[in-house]
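Trainee: sequence-free structure coming up:
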């Protein structure tokens, strides 16, 4: 059996697909992954022996320019990505039994599955963009809603109109070329009425967050057994656990002095500093032997050996730090990151920095609440509740869906063969029943 997994986004969108692909392989299936042609994604997938098909432009080329991407950039990129999916996925998915799409609004992927007659699943790593009467939609390029509009139903309808303005024209053109009927609502067509949520239920109690019939599998984690580099091991062994600071795929356009700020704030607490270079290109600010810089590294192993993790709040990094039992300070930049910052603070396993631009004073203050015995103990307690089987749960569901599709039992959206909430679907409820997410966090 063969499955195609596709995404366009940063490492936080690609690595979970690698984890799902490995889980599928362990169950005897073949997975092909269609993602952006960034070198680090090629290396990631090659390292676990998963075939990669390049799709669309490099993500790094889009997000690490001299300025943050603008609304005009979004309106140019959206039709380009739709065209890339129609150009790439039909061949990649020829003979496949199912197609799963995630990442930046994968408009076009479901159309390809429809044309090929195979089941389609939309997967997401948070619920921020899923329609809900409980909270308003996130910001999106396009005509903004009036400031005095407060009806969530109206706001979500206007969000759908913004998605249509971004993707609708290109999607209609390519669907017509394939002989497919037009789509009235691009967003809801992409999401389906039963999306899959690849997030841990302790970190994100998903069914409380959306009006859709959500399937929560747990996070799709790619196990990492790589040893830490010898020079990093030597630095870790040379003193007390350092504080790790890294912002992953964030270019940190608004915080150009992030490395200096981080070093001074961490030193103010008497800790050594470990800088993760990332797309922000963090580097040493002086010759102090209390600072070390790392590139791509096994964070699953590293985070178990640090005093705290300061990061941007991507879903993957948040999950990795939480599983490691490391206290966190999240400096949120975009999209779902403010939610994860609020969630970490609410769980008592770290602190949410106020805004995307840290200063020495603000980061020092955030670290003060993070570097305490109480926060460390709480982080270790929560770590024991985080699931590690999400990729396997999702792989089993996907193969069952593909098998039903072969027998002609699937609707093409995945709904017809899904078990209902409460049935034995391989999942389990959050172990910490007191953990609940305030919807106000999603508005930040």
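Mentor: The structure has been received and is ready for your questions. Source: prediction; values computed, not measured.

Trainee: make it CA atoms for all contacts and neighbour counts henceforth
Mentor: Noted.

Trainee: Could you point out the longest helix of the chain?
Mentor: Longest helix in the chain by number of residues (criterion: DSSP state H): helix 71-92.

Trainee: can you list contacts of that helix?
Mentor: Contact partners of helix 71-92, identified using C-alpha atoms under 8 Å, 6 or more residues apart in numbering, comprise 4, 32, 34, 53, 55-56, 106-109, 112, 116, 141-142, 166-167, 169-171, 174.

Trainee: Give the buried subset of the residues you listed as a PyMOL selection command.
Mentor: In PyMOL syntax, the buried subset of the contacts of helix 71-92 is picked out as below (16 or more other C-alpha atoms under 10 Å):
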select buried, resi 4+32+34+53+55+56+106+107+108+109+112+116+141+142+166+167+170+171+174
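
Trainee: Of the contacts of helix 71-92, which belong to strands?
Mentor: The strands, defined by DSSP state E, take in 4, 32, 34, 53 from the contacts of helix 71-92.

Trainee: so which of the residues you listed comes closest to residue 100?
Mentor: Nearest to residue 100, judged by C-alpha to C-alpha, of the ones in strands among the contacts of helix 71-92 is residue 4 at 6.4 Å.

Trainee: The closest one contacts residue 94, doesn't it?
Mentor: No. Using C-alpha atoms under 8 Å as the test, residue 4 is too far from residue 94 to be in contact (9.5 Å).

Trainee: follow-up on the earlier one: now do the buried residues in the longest helix of the chain.
Mentor: Of all the residues in helix 71-92, those buried under the rule 16+ other C-alpha under 10 Å are 74, 77-79, 81-90, 92.

Trainee: Ok, stretch 48-59 next?
Mentor: Within stretch 48-59, the residues that qualify as buried are 50, 52, 53, 54, 55, 56, 57, 58, 59, counting by 16+ other C-alpha under 10 Å.

Trainee: Alongside the first one, take a look at this:
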């Protein structure tokens, strides 16, 4: 069996596909991953013997460049064209295309699967892209939701209109190059009637929505066997558990002094500090021995040994910290991150910082919640309920359901 897993996005979009690829290979499948050409993605996949098919520009470079919202249709056109080219070549003769990532990239990959006549599965790593009467959609950059409108069905209709306006022309061009007709509803095309939701049911409960038969598999994470660096182990063993502060693939442009703020807020609680460099390029500001800077490390091993985790609220980091039983402070920056911040606070396993730009006072207050004995006890309790088999379950379902007849390829 041959599978192509396609995405475009940050580490949080790529890492779940690594987990799925490994689980599929364990069951004897052949797997290729189409993703941005960033070196850390290539190295991560190469470590498991999974080939990377490069698609589009560097995700890190694009994130740091912060292109204006007005360029979104143009960027979407490039992403779709890149998907059409790369996925078409990678997916010839495959059995299933798994598509995820930003909407135009997923639309491009699904169109390739349609053209080749192979089965496709549309996956999201947070439910906020799935229409639901219970909540409003996320707003696109430069297209805020109209103030005063509280009817979620109206807002989701507007979301569909925005998706068509932003991506419809680019998708039509990409599909024309494949010999396919345009689609009337870009979002509906990507979502389909049976989307997969790769999140944990406790952390992210799906309550249903009309017209959607959602398959919730659990989050796609791998057990990480990498040892922690000797310097980090020595630091952990030299005193009380520190507070980890890292913002993953968020550049933190609105918080130029976020490292200073974080260190001062953690020190205000008498705690030591671990700074994760990340895409924000955090760095130490003094030579005191109560701080240590770390790069790419095993979060699964680390988070169980810290007093709290301060992070941006990406789905992967939130799930990893929850599974580790670590109290959290989520400083959400964009997209789905306020949602995960709310889930952390709602479950009582940490605090949601108010807004993306922390001060010493605001971050210290949030840490006061996270470092309380009640929050620590609750975090450990919730950790025991989080599923650990999401990627394995997804691999099982894919292999079980692949026997279904695929549509014939267009002539």
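Mentor: Cool, got the structure. Here the structure is a predicted model, which is why all the values come from computation and not from measurement.

Trainee: Tell me how the two chains score on TM-score.
Mentor: For this chain pair, the superposition-based TM-score is 0.96 by TM-score structural alignment, normalised by the length of the second structure; 406 aligned residues with a C-alpha RMSD of 1.4 Å.

Trainee: mean shift of the helix or strand hosting residue 24 of the second structure relative to the first structure?
Mentor: Element membership of residue 24 of the second structure, judged by DSSP states H and E, is helix 11-26. Here the mean offset of helix 11-26 of the second structure against the first structure after fitting is 0.4 Å, by mean C-alpha distance after the TM-score superposition for the first structure.

Trainee: Buried residues, that helix. List them.
Mentor: Neighbour counts using 16+ other C-alpha under 10 Å place 11-25 of helix 11-26 of the second structure among the buried residues.

Trainee: Check which helices and strands that helix sits against.
Mentor: Counting contacts by 3 or more C-alpha pairs under 8 Å, 6 or more residues apart in numbering; DSSP states H and E, helix 11-26 of the second structure packs against strand 30-35, helix 39-46, helix 390-401.

Trainee: so which of the ones you listed is the most packed in?
Mentor: Per residue and on average, the most neighbours among those fall to strand 30-35, with a mean of 24 (mean count of other C-alpha atoms under 10 Å).

Trainee: centre of the chain versus stretch 216-233 of the first structure, how much separation?
Mentor: Centroid separation for stretch 216-233 of the first structure versus its chain: 16 Å, with C-alpha atoms, centre = their mean, to the nearest Å.

Trainee: So what touches it?
Mentor: 15-20, 22, 125, 196-201, 206-207, 292, 294, 297-298, 300-302, 319, 387-394, 427.

Trainee: Ok, stretch 323-332 of the second structure next?
Mentor: Residues from elsewhere that reach stretch 323-332 of the second structure, judged by C-alpha under 8 Å, 6+ apart: 300, 303-304, 306-313, 321, 338, 340-341, 344, 349-358, 366-367, 370-371, 375-376, 379-384, 386.

Trainee: whereabouts in the first structure does it align?
Mentor: Residues 323-332 of the first structure are matched to stretch 323-332 of the second structure when aligned by TM-score structural alignment.

Trainee: Can you report how many residues neighbour residue 143 of the first structure?
Mentor: Residues within reach of residue 143 of the first structure, counting by other C-alpha atoms under 10 Å, total 11.

Trainee: Name the secondary structure element that contains the nearest residue to it once chain neighbours are set aside.
Mentor: For residue 143 of the first structure, the nearest residue in space outside its immediate sequence neighbours is residue 162; the separation is 6.8 Å by C-alpha to C-alpha, 6 or more residues apart in numbering. Per DSSP H and E: residue 162 of the first structure is located in helix 152-163.

Trainee: Kindly name the residues of the second structure that line up with that helix.
Mentor: Residue span in the second structure matched to helix 152-163 of the first structure, by TM-score structural alignment: 152-163.

Trainee: The matching stretch vs the first structure, average offset?
Mentor: Following superposition, stretch 152-163 of the second structure is found to deviate from the first structure by 1.4 Å on average (mean C-alpha distance after the TM-score superposition for the first structure).

Trainee: how distant is that stretch from the center of its chain?
Mentor: How far stretch 152-163 of the second structure lies from its chain's middle: 23 Å, per C-alpha atoms, centre = their mean.

Trainee: related to what we said a few turns ago, for the helices and strands packed on helix 11-26 of the second structure, give me a markdown table that also has distance to residue 272 of the second structure.
Mentor: Below are these laid out as a markdown table (distance: least, C-alpha to C-alpha, whole Å):
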| stretch | distance to residue 272 of the second structure |
| --- | --- |
| strand 30-35 | 37 |
| helix 39-46 | 28 |
| helix 390-401 | 34 |
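
Trainee: Quick check: the residue nearest to residue 394 of the second structure when sequence neighbours are not counted vs residue 395 of the second structure, distance?
Mentor: Once flanking residues are discounted, residue 394 of the second structure sits nearest to residue 217: 5.9 Å by C-alpha to C-alpha, 6+ apart. The gap separating residue 217 of the second structure from residue 395 of the second structure is 10 Å, by C-alpha to C-alpha, to the nearest Å.
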